[in-house]
Every structure is written in C-alpha cells, then in structure tokens.
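Undergrad: Sequence first, then the predicted structure, then my questions.
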Amino acid sequence: MRPSRTMAVIALLTASVAVAACGSGQTGSSGGSTPSKQVTMDEQQATKRAEEIIHQAVDGMSPKPTLKRTGLSPLGACVADDHSAGERQQVALSYQLTGVPGTEAKKLVRQARDAWVKLGYTFQSSDADWSDPFPSVSMRTVPDDFWMTAITGVVDKAKGEGLAAISVTSPCFAADGSGTADPASFRQTATDEQAEHRARDHSSRLYDALQVRHGATQEGEGLATYQDGEETYAHHTWSTEPLPEDAMVRALARAQAHFESLGWTLRQVPTVTGVPALLARNAEDGSAARLAPSVDGTLRVAVTTPTAPPGSVSV
C-alpha cells in the first residue's frame, strides 16, 4: 500500500472512532449507488435458492457434517442501500458445519469449493491459500449472483483444529416482491464490487468473532463508496446491540484474537467511554477496521477496503 493510501484509510477510521465515541451514527458522505443489473426475486425464492447453494456444497461432503444455523433472522434490509427505508431486502443464511473433528475443517472448506467450481460458479478474486491451515473461499453464482463463503474459524491453532462455516447472501430484492431487484454485489466497476465484497467479507467474519447481536441500523450505516483524491474505498459500517461494559470488553478481546489469528496489525485508541477502540489493518489487501465503543453502549464497526486489487497493494 502506498503511504498516501495508508494515511487515507487510517484517517477515515480514526475519524469514525471519534464520531462513534460521541454516539453519532454518521459516517460521512456517501458515494451513492450506481445503476446495476436487474433480476426478479422475492423472499421465498431467495431463501430457496440460498438453501440450494448451501446443500450443493454440503450434501456430498465426507465426513458428513451437521448444519447448525447461526445468526439472526435471515431476512434483512439490503446492506447496499444507504439510509434504507426498507424498500429492498435480502436473505443471508449462515451455518456452522458441526459433528466432525476439528482437524477436518480445512477439508470441508475445500470440498465446498470443489462442489461450487464443478457447478460453474466463480471466485470473487482468487482461490483460497490452501497452504494456510485455516483457509477461506469466497465465490458467486452464475448467472443469478448470490454471494457465498466457506471459511474456517480457529478453535485450537496449536492443534490445527478449526470449525468450518458456510454462508450465502442473496441479491437485493423488492420488499413487496413485486418488481425487479438488483444484486448488492453489482457496482459501477469490477474493482469496486471486489472491494465491496472484501469489506463485507471481513465484516462478516468479524461479526462471527464478536459473538454479539447486530443492533438496529443507524442512520448512515451500510455499504458505501468513498473517494479520496484518486483513490476509491469501499466502506461497510454497522453497530451491535447495546452492551454492558464487561460484555463490551469481552467482545473486543474476541475481536483482537480474531485479528491476531489472521495476522492483522493492531493498536488501541482511547475513547470517552473508557474502553479503548480497536484499530486493525490487513497488509495483504490494504483493508482497515475499527471497533469503537459508543456512549450509548453499542459497538460501532467499520471496515474500509481500497479498490486496488490485492496484488497491487504494497506496504
């Protein structure tokens, strides 16, 4: 990453920390949405298709895992719509693959990848790093553009034990099921949509690591694109439900362990709440994240990713 880009990301996240500490939901100006590819879908169709994609990956696995649903209600507001009033929704299904030894997690992720590749689905950026004991793979369906991820969460790093999980997110669709809907994944350029997916992928893994509930959407939260000079960034923000201070501290400790296991660099920043905010940076793709305790008890989360492909980012 060039120094100017590094400073821009750090500045954006540091500013977000200060804003969150004051209890505000504002995140700055948005780049707005651009015209996107249209599909027709409703909640029932989206749920059925997401379940199908899950089973396409899981049904042929060996050893055979048991699906354990995670997360809240699968139906939610379209995260690509800033200041959404509920006109569009999307379905997101997540499952842990349980009932198998922890040493098999990597094998299950590879099998999910192989099943999806066989069906002609495509990678978001590149295949997983299979030399990593805890790999992840992100793909999309063709032609209906569902996003899916198979990941391994670390259970015992020393013993090489993990827990595999799989998630599928639908395109956005009209809340009343009457009209057309456009996938949240489609943006103006290929690099924009790749950056948006990386930001959401980091954000999703962080949500799993925190182990706390997602709060009501605040004004200005969601997925947006920001311009800083010649550089463009995808920025995903959301909040947890209000937490007692001890629960906040434990959640931040889990987040820190998550980032450390992935090799992110970390630092803490004081806030007016007395609980330090956590800033993290991924040197591999230039992403940065901030987790900031707010005076209203919520934990404000922001992930910023530059649109430059990972291979072009240097430290």
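TA: Okay, I see it. Computed from a predicted model, the values in this text were never measured in an experiment. Numbering: from 1, shown residues only.

Undergrad: alpha carbons only for contacts and neighbour counts from here, please
TA: Fine.

Undergrad: which residues in this protein form helices?
TA: Taking DSSP state H to define them, one finds helices in the chain at 3-21, 43-58, 105-118, 190-210, 245-262.

Undergrad: got CSV for the ones you listed, with distance to residue 226 and mean neighbour count too?
TA: Shown next, in CSV, are the helices of the chain (distance: least, Cα to Cα, whole Å; neighbours: other Cα atoms under 10 Å):
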stretch, distance to residue 226, mean neighbour count
helix 3-21, 10, 18
helix 43-58, 30, 18
helix 105-118, 32, 20
helix 190-210, 10, 20
helix 245-262, 24, 16
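
Undergrad: adding another structure so you can compare the two:
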Amino acid sequence: MNEQQAIDRAEEIIHQAVDGMSPRPTLERMGPAPVGACIARDDHGPDDRVQVTVAYKLTGVPGSEAQNLVRQARDAWLKQGYKHNSSGEVDWTSAFPTVYMRTGPDDFWMDAVTGVVDRAKGEGLASLSVTSPCFLPPGKSKALGATPASPAAAFEAPSADDPATGRALAHSSRIYDALQVGSAPTQPGEGLSTVRDESGASVHHTWSTEPLPEGERAAAVERAQTFFRSAGWTVRRVPTAEGTPGVVAGHPGEHTVAQVAASTTGAVRIAVTTPATGPASAGA
C-alpha cells in the first residue's frame, strides 16, 4: 500500500457511511495533509513506517441530528461487514458518544463521534475519522529491496534553525510535561524529519516514553488529552491495536497535528507534525 491508495480506501470507507444518510450532511475536511508518523506500531515492523488519517465534520444538518448520524454511520459500516473494535456498547449519554470499528481484512480503523454543543437541547456535531494501517513510504521500501509504490513523498533531515523544527520541538516539550513520565532513548526511525509530498513540506518529530505498566500508559494518554483540551486544541480519540484509545489533536492557530498513543512495546509513542511554512513560534 502507498499513501494515495491509503487515502482512497479511507475516503471509500467514509462515503460508505455517509452516502446513505438522511438528512444528507456536507463533508468538511478536518486537519492538514493526512500522512503522518506511525505511532501505534508493534515491535515487528520497520521503524520508519507512516500511516494516513482522514477525518471529516458532518455539517449542514441540524445539531439535533448529530447522534442520529453517528448511529447511521455505525449501521452502514456493519452492513459492509466491518466489526466493532470493542464490545459495541456506546454510552449515548456521555459528552462524546463514539463508535469504534475496523475493516477486514485490510485493517483500517475508524470512528464516528458526537461532540455535544448544547447538552440541554441535545445538539452536537458529528464527525468521522478513518486511520490506515502502517506502511512504508517510498524510498524506505526500496532500501528493503522492494520497488517504491509511488514517488509521492520524500524524507530528508530538517534544518536546525527552521522555524517549523522549533515549533515541533516546542510542542513535543509541552506534551512531555503533560505526560509526567520519562522519555526513552531515541529509537531507530525516531527524531526529526522533513517530509515533502504533493501537498508541501512538513516537519515530523517522533519519540517515545520509557516502557510503562498498562494502567500508567492509559493514565499518561489521558493526561495528554487533558492538556490538549485545556490548551484549546481540537481533540479526537482513536482506537489502537493496544486497546487504550490514542489521541489526535489539532492546534487551533496552526495546522500542527499531535498524536499520542500506547504501543505494544509498552511505551507511549508521540508524533508531532507541523507544516514547514507557518508561525515562527509554537503558541499553546
């Protein structure tokens, strides 16, 4: 799989949920370019894999329809033969009722979530997100003896005085403070890199915490989520193979995206992606 194939499949899964909805919503794309570092990888794959996340708000319908749209997305995905990623039980009275599902056999993960805007009126905003499995970017796959699937992206070392580098590191520092756990030595494939593709250039910073017991991993991810919300980031919870939902957050004043998720290695993995062009400083 390459980046474009992953995006196309994610879009197909989104439309399988939306095209039969009534009332029919308008899709409003969320976030910057969808490719990013693979943060929930296991210990069996190469360390330089990436993954794609595609997310949309469902707009143009009354806020009172938000939960109904999430239920319709769930039902449409079930008709496709997709499976719940958990028990399937949803607390529809919670602030953010969420359906977690996955496809088979290609193992894309998706969620449909309602964010409450007015609890008294039962109004909210629905959104859908699809995340691909991890895959090797072009060039990296060639190094392992395979032919690159597409010249879509190129990786290079970022400049130390690049404002985007400073922005990514500043966000990582704040996330480190919020996690309240120690970081691990840099692993192969982690650190800073610049990715150039059709949409432009982005700086990635990826790193990991020290290995933690399951309960501490979950608590650290929750602390990261609390930090993002308090700092005004847009926050989404996404399912992971580890079981503990990960967090994807978008910065309100930039196109920066941060991802925090537990890994099967026992660590919490962090990835910050920020456009190479943007504000010179990282405001929280």
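TA: Sure thing, it's come through. Please read these numbers as outputs of a predicted model, since none were measured by experiment.

Undergrad: Once they're superposed, tell me the TM-score.
TA: Overlay of the two chains. TM-score (TM-score structural alignment, normalised by the length of structure 2): 0.53; 189 aligned residues with a Cα RMSD of 4.6 Å.

Undergrad: Can you find the partner of residue 142 of structure 1 in structure 2?
TA: Aligned counterpart of residue 142 of structure 1 in structure 2: residue 104 (TM-score structural alignment).

Undergrad: roughly how far apart are its match and residue 123 of structure 2?
TA: From residue 104 of structure 2 over to residue 123 of structure 2 the distance is 33 Å, taken as Cα to Cα, to the nearest Å.

Undergrad: Have a look at those two and say which one is more surrounded.
TA: residue 123 (18 against 11; other Cα atoms under 10 Å).

Undergrad: Isn't the more buried one up against residue 69?
TA: No: using Cα atoms under 8 Å, residue 123 of structure 2 makes no contact with residue 69, being 12.0 Å away.

Undergrad: buried sites along stretch 106-124 of structure 2?
TA: Buried positions in stretch 106-124 of structure 2, judged by neighbour count with 16 or more other Cα atoms under 10 Å: 108-116, 123-124.

Undergrad: Reformat those residues as JSON lines; add distance to residue 10 of structure 2.
TA: Output for the buried residues of stretch 106-124 of structure 2, formatted as JSON lines (distance: Cα to Cα, whole Å):
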{"residue": "108", "distance to residue 10 of structure 2": "8"}
{"residue": "109", "distance to residue 10 of structure 2": "9"}
{"residue": "110", "distance to residue 10 of structure 2": "9"}
{"residue": "111", "distance to residue 10 of structure 2": "12"}
{"residue": "112", "distance to residue 10 of structure 2": "13"}
{"residue": "113", "distance to residue 10 of structure 2": "16"}
{"residue": "114", "distance to residue 10 of structure 2": "20"}
{"residue": "115", "distance to residue 10 of structure 2": "22"}
{"residue": "116", "distance to residue 10 of structure 2": "25"}
{"residue": "123", "distance to residue 10 of structure 2": "27"}
{"residue": "124", "distance to residue 10 of structure 2": "24"}
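
Undergrad: Nearest to residue 263 of structure 2 among those?
TA: Of all these, residue 109 has the smallest distance to residue 263 of structure 2: 15.6 Å, by Cα to Cα.

Undergrad: Neighbours of the closest residue to that closest one other than its chain neighbours, how many?
TA: Closest residue to residue 109 of structure 2 apart from its sequence neighbours, by Cα to Cα, 6 or more residues apart in numbering: residue 102 at 4.3 Å. Residue 102 of structure 2 has 23 neighbours, counted by other Cα under 10 Å.

Undergrad: Which residue ranges of the stretch 101-250 of structure 1 form strands?
TA: With DSSP state E, counting those that start in this stretch as the criterion, the stretch 101-250 of structure 1 has strands at 122-123, 136-140, 147-156, 161-169, 173-174, 180-181, 222-228, 231-239.

Undergrad: Which other helices and strands does the third one contact?
TA: Using 3 or more Cα pairs under 8 Å, 6 or more residues apart in numbering; DSSP states H and E as the contact criterion, the neighbours of strand 147-156 of structure 1 among helices and strands are helix 105-118, strand 136-140, strand 161-169.

Undergrad: okay, which residue is most central for structure 2?
TA: Residue closest to the mean C-alpha point of structure 2, counted by Cα atoms, centre = their mean, is residue 248 at 4.5 Å.

Undergrad: Once you drop chain neighbours, what's closest to it?
TA: Leaving aside its sequence neighbours, residue 248 of structure 2 sits nearest to residue 259 (Cα to Cα, 6+ apart; 4.5 Å).

Undergrad: Residue 42 of structure 1 too?
TA: On the basis of Cα to Cα, 6+ apart, the spatially nearest residue to residue 42 of structure 1 that is not a chain neighbour turns out to be residue 177, at 4.6 Å.

Undergrad: Take the strands of the stretch 101-250 of structure 1 and lay them out in CSV including distance to residue 209 of structure 1.
TA: Compiled in CSV, the strands of the stretch 101-250 of structure 1 are given as follows (distance: least, Cα to Cα, whole Å):
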stretch, distance to residue 209 of structure 1
strand 122-123, 24
strand 136-140, 15
strand 147-156, 9
strand 161-169, 12
strand 173-174, 28
strand 180-181, 31
strand 222-228, 19
strand 231-239, 14
